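could you look at this predicted model? Sequence included:
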Amino acid sequence: MTEQRDSSFLLSSFAPRRRDALRLLSAAALGAGAWPAFAQDGKRLPRLVTVSGAITEVVYALGAEGQLVGTDTTSLFPAAARATPKVGYMRQLSAEGLLSLKPDAIIATNESGPTVVLDQVRTAGVKVEIIEADHSWGEVQRKVQAVGRAAAKEAQARELQARLDAEWVQVQQRIGAAKGRKPKVLFVLSHSASPQVSGEKTAAHAVIGFAGGVNALGGFQGYRPMTAEAMASAAPDIILTSTQSIEAHGGIERFWQRPELALTPAYKKRALITQDALLLLGFGPRLPAAIGELHDKFQAALA
């Protein structure tokens, strides 16, 4: 918080001069010819920067990838997105970096920032679409609608949304009809040397519930360090983590060697489920498929 306040103070101390510079940079960018995409009627389509791997997926799902001039570092799917110019990590954006790509619109979630940078880009005349990330199906819908508006592909967005809504209803009906008890599932975030576990108000908490499970930990929001006490009290039937977490640990066997995990029922059965982090937690157009796959793995682990 101190660093953020200091940054805001420094920016505000020369804001007028900075705004003028950003306007000039934006004007120069718009005047330069680069990477135009055109509609069938000959009109130039908006140039897009996406800040969220899931939002980038929507762009590709709408066939608007030719309008992409930049993405953030979480944009890893489809594979072609990895080759797009990168604007950095979604929480560490810079106005100069964004404007250098000459976008007409930037599409991001409210988890992106710093806020002051997005405000500077707006001041420079670039449209900024901010989507609320609340770990709901509505979040996916808002992403599709926002990309449709920004990309001038609203008809295609409506068609995509109708298809995704049908997929979501179908998978939720299937999960709702499942018999037997709901498994207690613990999500472990372990991309570094200090693993954490998810509580409420997290993407992991939401997907566990959508897939027919129960978060083994509650009573707090966000993430906490993984401790022996937490593992013993949670007593999860299943450990859920990302494939990236397993890779960071050096493989599944190395992951299970963590002493905290030995205190859980999941350890005795080696009940471990993994999914790609973006697929599992991104809340993009692949969410119905991800939840259906997760539910099937939950059921198999209980068998």
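Happy to help now that I have it.

okay, CA-based contacts and neighbour counts for the rest of this
OK.

strands of the stretch 151-300 of the chain, start to end?
184-189, 196-198, 214-215, 223-225, 238-242, 272-275 (DSSP state E, counting those that start in this stretch).

quick one: the helices in this structure?
2-13, 15-31, 53-61, 95-99, 115-123, 137-151, 154-176, 203-210, 228-234, 243-249, 252-256, 265-269, 277-281, 287-302 (DSSP state H).

out of the ones you listed, which is closest to Leu217?
helix 228-234 (5.7 Å; C-alpha to C-alpha).

buried ones in the closest one?
Judged by neighbour count (16 or more other C-alpha atoms under 10 Å), helix 228-234 contains these buried residues: Ala228, Ala230, Met231, Ala234.

to Ile130, which of the helices of the chain lies closest?
helix 137-151 (8.3 Å).

and that closest one, how far out from the chain middle?
13 Å (C-alpha atoms, centre = their mean, to the nearest Å).

okay, the buried residues of helix 228-234 in TSV with distance to Asp296 next?
Formatted as TSV, these follow (distance: C-alpha to C-alpha, whole Å):
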residue	distance to Asp296
Ala228	29
Ala230	27
Met231	24
Ala234	22
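
second structure follows, compare the two:
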Amino acid sequence: MTWPVAPRRVISLSPATTEMVYAVGAEGRLLADTADCNYPPAAKAKQHVGKFGVVNAEYLLTLHPDLILATSEMAPKLIALRHLPCPVLALQTPTMASIDTAVMTVGKLLQATPAATVWQRQWRRRLQTVQQHPPTRKTTVFFVLWPDPLMTVSDHSFIGDIVRLAGGINVAGAVPTPYPLFSWESLLAGAPDWLVYTASLGKAGLAHGRWPQLTAVRQGRTVELVRDQVERSGPRSVDALEALHRALSLSRRPQR
């Protein structure tokens, strides 16, 4: 992808794309982002044009951007920006492999190809290390996207791809929708070897309510991932992958 003139007034509408800009060292071209863009910390000091998925188009227009970055999952929200006199690039990041391509695209557009190439080399090396050292035994995994109502991820989701690459078998993998509601009865029947969660549940939450009904919880086979790393399809997703891979690799055989 090429641009007639390299963009110098970039606005990022997604925390993931903001992280991509910083990953290639092009933050000097980043004019504004959103209030949800909290990494790296310097991103919080940029002007904000709204929140993720809620953009103040009138204010955005006054900044005279020459490129707007977003992710394809925001497509319905981007319709309202079609009238703006600047291009909107919605990056597709449905899998871990696609992040590689997206960051390189950002690097090339913002004249940061050398830095993007260095980042890409490191990213691929970390992915390769995980894939070359699979867990010694396959374990089933359930990811708690939200505790109440219970929501999870299927194999058709970005997080599901992380679970697969880490060597886990997703209990909800066959569900056709990416982020489905999941019944408690189905979770008990699935009897996952590992329960994976984020701050939406928290370690303290596992000790209460019905969670101790799960063998994985009673036997301490739980792992908390950093929410922004695992739920954001961006440069730090590999940190979540490595954390889950470490847990599954060190897992002991469940006691049934």
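Okay, I see it. All of these numbers come straight from a predicted model, not from anything done at the bench.

TM-score of the superposed pair?
Overlay of the two chains. TM-score (TM-score structural alignment, normalised by the length of structure 2): 0.85; 247 aligned residues with a C-alpha RMSD of 2.4 Å.

looking at the buried residues of helix 228-234 of structure 1, spot the one nearest Lys143 of structure 1.
Ala234 (33.9 Å).

which residue in structure 2 lines up with the closest one?
Aligning on TM-score structural alignment places Ala234 of structure 1 opposite Gly190 in structure 2.

pull the number of nearby residues for the nearest residue to that match once chain neighbours are set aside.
With sequence-adjacent residues excluded and distances taken as C-alpha to C-alpha, 6 or more residues apart in numbering, Gly190 of structure 2 is closest to Val171, at 6.1 Å. Applying other C-alpha atoms under 10 Å, we find 24 residues neighbouring Val171 of structure 2.

state the distance from the equivalent of Val171 of structure 2 over in structure 1 to Arg18 of structure 1.
Following TM-score structural alignment, the counterpart assigned to Val171 of structure 2 within structure 1 is Ala216. As for Ala216 of structure 1, its distance to Arg18 of structure 1 is 49 Å (criterion: C-alpha to C-alpha, to the nearest Å).

list the contacts for Val24 of structure 2?
Contacts for Val24 of structure 2 (C-alpha atoms under 8 Å, 6 or more residues apart in numbering) come out as Val103, Val106, Gly107, Ala112, Thr113, Ala115, Ala116, Trp119.

one more time with 6 Å, if that's ok
Listed by C-alpha atoms under 6 Å, 6 or more residues apart in numbering, the contact partners of Val24 of structure 2 are Gly107, Ala115, Ala116.

relative to Leu261 of structure 1, how far out is the counterpart of the first one in structure 1?
Spelled out, that is Gly107 of structure 2. Counting by TM-score structural alignment, Gly107 of structure 2 lines up with Gly148 in structure 1. Between Gly148 of structure 1 and Leu261 of structure 1 the computed distance is 44 Å (C-alpha to C-alpha).

then Ala162 of structure 1?
In terms of C-alpha to C-alpha, Ala162 of structure 1 sits 42 Å off from Leu261 of structure 1.

ditto for Ala151 of structure 1
Counting by C-alpha to C-alpha, the gap from Ala151 of structure 1 to Leu261 of structure 1 is 46 Å.

same deal with Gln161 of structure 1?
40 Å.

looking at these two, which is more packed in?
Using other C-alpha under 10 Å, the more surrounded residue of Gln161 of structure 1 and Leu261 is Leu261, with 23 against 19.

burial check on Thr129 of structure 2, number of neighbours?
Neighbours around Thr129 of structure 2, by other C-alpha under 10 Å: 11.

cool, Ala112 of structure 2 as well?
By other C-alpha under 10 Å, 18 other residues sit near Ala112 of structure 2.

and if you look at Asp228 of structure 2?
18.

which members of the buried residues of helix 228-234 of structure 1 are the farthest-apart pair?
Greatest spatial distance among these (C-alpha to C-alpha): Ala228 and Ala234, at 9.9 Å.

find residues that contact each of those two.
By C-alpha under 6 Å, 6+ apart, no residue touches both Ala228 of structure 1 and Ala234.

residues contacting Ile291 of structure 1?
Contacts of Ile291 of structure 1 (C-alpha under 6 Å, 6+ apart): Ala211.

distance check, the alignment partner in structure 2 of it against Ala172 of structure 2.
Counting by TM-score structural alignment, Ile291 of structure 1 lines up with Leu241 in structure 2. Leu241 of structure 2 sits 18 Å away from Ala172 of structure 2, going by C-alpha to C-alpha.

neighbours around the residue lying closest to Glu73 of structure 2 once chain neighbours are set aside, how many?
In space, and not counting its chain neighbours, Glu73 of structure 2 is closest to Gln92: 7.7 Å by C-alpha to C-alpha, 6+ apart. Residues contacting Gln92 of structure 2 under the criterion other C-alpha under 10 Å number 15.

confirm for me that Gln92 of structure 2 is in contact with Ala70.
No: counting by C-alpha atoms under 6 Å, Gln92 of structure 2 stays clear of Ala70, with 9.0 Å between them.
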